[in-house]
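**Q** No sequence on hand, only this structure:
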């Protein structure tokens, strides 16, 4: 008997799910060694993003055994009798995985509580932070991944996602878990069906947002992309005094199959087509989209050439300016990641506030703005800076907005960002301006910072490793016609940041390229930035920047092919 077959039979004997048992039994009966190798040749790694992967049988898939093992490993790292809140989205398996997590945690002596219905991720993250007696939170979601995927995020007591070395400690505890059919399980636990505390907090953000008398004429189209954001967002808008956005009817209800989009990510081409069509038909001022778990926010606006979707960096820098105009104090801190636009540094300097860069991912953004005490994560981040974090963003349309009290959620918050965007657009409208005008204002003041991406998807992850090794061994001296003035291998730790698998090229004129493997998908991602002074017609400068970005993409495509 092959080792893979023996592993599969052992898995089959403990799996409580009849569907994955049937899947695995069929594979065994067919003698499909390739399918066995895909499922048992490796396993999903538990890291700072928790777990995320395709649904199915085996340790390299998301399933009830994988989830129960993860819950048991988490329980081993938590104080006994600690209170843990569990949320889930509307994806296939999410409700069942949440219940399995509660059963395992309860059986281990903890006090699990589960939301009764699917909730947005920021509601769960805020709930953890808002209750002093909660020691951790679990969110079952794969965010904007394809329909076949699911995932498992862990939040610590501060309401932020875990960082090293805590992830490694939990992973080691997971490895030590025996058969899941031998775990003690709880039979019941308290259930929540209230997002009220989050709604109170988000609707009270003091960012110059209009009450009904000043924002009533702003027409907004909204899509939750078949996710779970709609009901909470509509309640938040109502409490904050905004008129209800028009919701795209074809995408209004949660649907784990995401039938109207090829990929449920508002950044993907075509994802906003239905929202844009409705906006044109209604003559709307703004399109706002959340991803399926509502932790990301995308925005489109009308312009002279038709509707335009703002990039994550454009919206991030607009929101930063808006937050800083409506907050006070020189202890304010704004944070972004090493792959996001360098414009935020200039905006922070102009407002006389503190600025920090972090590694990619909101868990690092929140640690850059956190206290020196790591909240139990075990170890401090050397790049952490003191300050009152009022805004953080990453280019992948993730934003955490705050007011003079600091940020509302210690993670991405697509609903809070949507409210801030609406307030900013309404205020610009009152001033006879648009969001595109505000972008031009920033470019004239700080220079045009144009950003773009190149993503290379692979079937074999070894191709990513070999490409990174080639670049480390023989880095280019020119990219896109610009000299490489500095090359940083981020795996060694640079500028006080923890080591990470990434490469950064600083180019002449302030431009920049960062290359890193994706943390959630089989992709090599390249982040491009071109910086140009605005001394004449801004549209001509934008055209030059677009040409420079194209030149960078061409060179990188050749180098990485």
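**A** Great, that's in hand. If you're wondering where the values come from, they're calculated on a predicted model, not measured in any experiment.
**Q** Please make it C-alpha for all contacts and neighbour counts, starting now.
**A** OK.
**Q** okay, now residue 31: neighbour count?
**A** 12 (other Cα atoms under 10 Å).
**Q** and it, how far is that from residue 1?
**A** Distance check for residue 31 against residue 1: by Cα to Cα, to the nearest Å, it reads 11 Å.
**Q** again, but for residue 140
**A** 36 Å.
**Q** Now do the same contact list for residue 483.
**A** 477, 507-508 (Cα atoms under 8 Å, 6 or more residues apart in numbering).
**Q** Of these, which is the most crowded?
**A** residue 507 (23 neighbours).
**Q** where's that residue relative to residue 484, distance?
**A** With Cα to Cα as the criterion, residue 507 and residue 484 are 5 Å apart.
**Q** which SS class is residue 401?
**A** Recorded secondary structure, residue 401: strand (DSSP: H, G, I helix; E, B strand; the rest coil).
**Q** my guess is it contacts residue 416, does it?
**A** Yes - using Cα atoms under 8 Å, residue 401 is in contact with residue 416, at 6.5 Å.
**Q** Compare neighbour counts for residue 140 and residue 1 and give me the winner.
**A** residue 140 (31 against 5).
**Q** OK, contacts around that one?
**A** Per Cα under 8 Å, 6+ apart, neighbours of residue 140: 86-89, 94, 97-98, 150-153.
**Q** Let me know whether my guess that residue 469 is in a strand holds.
**A** No - Residue 469 is assigned helix when assessed by three-state DSSP, not a strand.
**Q** so residue 506 sits in a helix?
**A** No - assessed by three-state DSSP, residue 506 does not belong to a helix; its assignment is strand.
**Q** Excluding residues flanking it in the chain, which one is nearest it?
**A** Leaving aside its sequence neighbours, residue 506 sits nearest to residue 512 (Cα to Cα, 6 or more residues apart in numbering; 4.6 Å).
**Q** list the contacts for that neighbour?
**A** 504-506, 528-530.
**Q** And it, how far from residue 529?
**A** 5 Å.
**Q** got it, and residue 442?
**A** 16 Å.
**Q** out of these two, which sits in the busier spot?
**A** Higher neighbour count among residue 442 and residue 529: residue 529, with 26 against 20, using other Cα under 10 Å.
**Q** circling back to that earlier point, in helices, which of the contacts of residue 140 appear?
**A** 94, 97-98 (DSSP state H).
**Q** The nearest residue to residue 176 once chain neighbours are set aside sits in which helix or strand?
**A** Leaving aside its sequence neighbours, residue 176 sits nearest to residue 73 (Cα to Cα, 6+ apart; 7.7 Å). Element membership for residue 73 (DSSP states H and E) is helix 64-77.
**Q** take the one below as the second:
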């Protein structure tokens, strides 16, 4: 038994913690199991998307005390940051087990600290929380969610005044304040007069903003021609997306009934993640039955979406996040320029591990493509840092997209509407969503990406991930599938190395544990430990040219072979 971990666990046997918690801790100590180590070996940390972890007792678990401590530290920081104001906070939660109860705990702690709370009366999508922060003129926002993680997880995302998630310097300053606190300092004594419950009024304001940004009036006559299958995957999107589609004018919308009801156990899927093809199987089956044009599925907190559309032969095919992103971005840019709105200040946003095709697309429209680290908080920061520029849209490979800046996080509500509008316009022109993607490949080059995630759980897993990254830095690749490595971008050291000359330049993007290799043939391999899950991720991007639609099949085969070769050499 590790004495340090035992001491941390025994501290939870004090009167600061309730009797139920103390009993659970006593069981862990008595069993002296690996669960004791996992529960107490560290404090749960803020990552890419906030704080996420397994629910249970302990410092490395999501529970009323770890979230209470977060909220107390955040309360102190808000009162310090806004000394002459009464801080206001909006709180939302998703369908996960215990989310509603934990959201109430968070609301109680804020109210106990004389902070005004707007708490959604029932579960709502994460992008609506981002919208509500600005709509209600709040200083901060919280959403209780673990996104697409397994059922045993929950989480705590923090948003700032602009509606974007925490970024430097607020994140480190708040974490420092939280770490200074003892659990006994948390004030759980709610002042109910400071808590206001919100629902329909904010819902409708969000719906109207989504319609304004994601629908196009010239398509009004054509929406009856489109058939949609939608699944919320037991999540929050069922509270908003059907209403958005109906108010936009879509009448032929079929919801997967077996997955309509919110349920934190996600009984019909192994993983409620639209990135996983299996998650959309029931929707795909229903689409065949209804002869639907498009399938859309969203994750539990409704910030990611997966899409399937019909290919040239009428077969439903799943698109990945990169493919969806470039079609959406091209549509928005084309519409913007068609209506003569451009004034030279426009930009789009993406991330360093997403498809390079976004940069190529931006260049073709003569607009800027800003790149950031993984996570939409960095795209939100781009908007905040450049108030004189106009953000059109942007996304990342992990099935997220943001239309305009009225929401400052990935938004599957408006992106769902936008996908249907793109399909509607294409169909009215005798084309298709899929054909639009093919046209982009012919016009700008065929870019194909692959993602491999290696799950490494627990203490040993974290150490294995750490060693993998050290090895990639200390023993860097020199070639891959016969292509020479010509550039290595190390975001941990903020240096970009030109291999041929040995010269390096500074990377302006904030430091992060990401390593990116570039080859002389335009291929790219990135390695990145996940900030919210026990995984290390490898992102591969390759590209080639296709002179015509007829060349696309052979081009894709060449790209698939390149990806297979890279995966083999990396041992993935």
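**A** Received it, and whenever you're ready, just let me know what you need. None of the values given here were measured: they were computed from a predicted structure.
**Q** quick one: TM-score?
**A** The TM-score (TM-score structural alignment, normalised by the length of structure 1) is 0.92; 540 aligned residues with a Cα RMSD of 1.9 Å.
**Q** before we move on, the earlier item: max pairwise distance over the contacts of residue 140 of structure 1: which two?
**A** Farthest apart among the contacts of residue 140 of structure 1 by Cα to Cα are 86 and 150. That separation is 15.1 Å.
**Q** Please say which of those two ends up with more neighbours.
**A** More crowded of residue 86 of structure 1 and residue 150, by other Cα under 10 Å: residue 86, with 29 against 26.
**Q** quick one: contacts for the aligned partner of the more buried one in structure 2?
**A** Under the alignment (TM-score structural alignment), residue 86 of structure 1 pairs with residue 91 in structure 2. Residue 91 of structure 2 is in contact with 103, 107, 117-120, 129, 141-144, counting by Cα under 8 Å, 6+ apart.
**Q** Over to residue 239 of structure 2?
**A** Residue 239 of structure 2 touches 123-125, counting by Cα under 8 Å, 6+ apart.
**Q** Which of those residues are still contacts in structure 1?
**A** Among those, no contact is conserved in structure 1 (both residues aligned by TM-score structural alignment, their matches' Cα atoms under 8 Å).
**Q** Of those, which is the most crowded?
**A** So for the contacts of residue 239 of structure 2 (other Cα under 10 Å), the most neighbours sit at residue 125, 28 neighbours.
**Q** wait, doesn't that one sit right on residue 94?
**A** Yes - Residue 125 of structure 2 is within contact range of residue 94, at 6.7 Å (criterion: Cα under 8 Å).
**Q** Show me the common contact partners of the two, please.
**A** Joint contacts of residue 125 of structure 2 and residue 94 (Cα under 8 Å, 6+ apart) are 236, 301.
**Q** Matching residue 125 of structure 2 against structure 1, which residue comes up?
**A** By TM-score structural alignment, residue 125 of structure 2 lines up with residue 120.
**Q** What of residue 169 of structure 2?
**A** For residue 169 of structure 2, the residue aligned by TM-score structural alignment is residue 165.
**Q** With residue 72 of structure 1 as the reference, measure out to its match.
**A** In terms of Cα to Cα, residue 165 of structure 1 sits 18 Å off from residue 72 of structure 1.
**Q** Compare those two and say which one has the larger neighbour count.
**A** residue 72 (26 against 15).
**Q** contacting residues for the more buried one?
**A** By Cα under 8 Å, 6+ apart, the neighbours of residue 72 of structure 1 are 104-105, 108, 173-174, 177.
**Q** who wins for most neighbours among those?
**A** Neighbour-wise, the contacts of residue 72 of structure 1 (other Cα under 10 Å) top out at residue 105, 30 neighbours.
**Q** residues near residue 173 of structure 2, how many?
**A** 13.
**Q** That one: which element?
**A** helix 170-180.
**Q** In terms of secondary structure, what does that helix contact?
**A** With contacts defined as 3 or more Cα pairs under 8 Å, 6 or more residues apart in numbering; DSSP states H and E, helix 170-180 of structure 2 has these neighbours: helix 64-81.
**Q** if you set the cut-off to 10 Å instead, what comes out?
**A** For helix 170-180 of structure 2, the packing partners by 3 or more Cα pairs under 10 Å, 6 or more residues apart in numbering; DSSP states H and E come out as strand 46-47, helix 64-81, strand 153-160.
**Q** and it, how far out from the chain's middle?
**A** Averaging C-alpha positions (Cα atoms, centre = their mean, to the nearest Å) puts helix 170-180 of structure 2 23 Å from its chain's average.
**Q** tell me the average deviation of it from structure 1 after fitting.
**A** Its aligned residues in structure 1 lie a mean 1.2 Å from helix 170-180 of structure 2 after superposition (mean Cα distance after the TM-score superposition for structure 1).
**Q** Pull out the buried residues from the helix or strand just after that helix.
**A** Downstream of helix 170-180 of structure 2, the next assigned helix or strand under DSSP H and E is strand 195-198. Buried residues in strand 195-198 of structure 2, defined by neighbour count with 16 or more other Cα atoms under 10 Å: 195, 198.
**Q** after strand 195-198 of structure 2, next one along is what?
**A** Immediately after strand 195-198 of structure 2, counting by DSSP H and E, sits helix 200-214.
**Q** Looking at structure 1, which helix is longest?
**A** Per DSSP H, structure 1 has its longest helix at helix 538-560.
**Q** and which of the contacts of residue 239 of structure 2 is nearest residue 59 of structure 2?
**A** residue 123 (26.3 Å).
**Q** what about the helices in the stretch 401-550 of structure 1?
**A** 414-430, 435-446, 462-473, 538-560 (DSSP state H, counting those that start in this stretch).
**Q** Now do the first one and helix 435-446, the angle between them.
**A** Helix 414-430 of structure 1 and helix 435-446 are oriented at 90 degrees to each other (axes from the mean of the first three to the mean of the last three Cα atoms, to 10 degrees).
**Q** if I read this right, residue 271 of structure 1 contacts residue 264, doesn't it?
**A** Yes - using Cα atoms under 10 Å, residue 271 of structure 1 is in contact with residue 264, at 6.8 Å.
**Q** anything in contact with each of these two?
**A** 225, 291 (Cα atoms under 10 Å, 6 or more residues apart in numbering).
**Q** buried sites along stretch 171-188 of structure 2?
**A** 171, 174-175, 177-178, 183, 186-188.
**Q** what does stretch 208-215 of structure 1 give?
**A** In stretch 208-215 of structure 1, the ones that count as buried by 16+ other Cα under 10 Å are 208-210, 214-215.
**Q** Which one of these is nearest to residue 286 of structure 1?
**A** residue 215 (12.7 Å).
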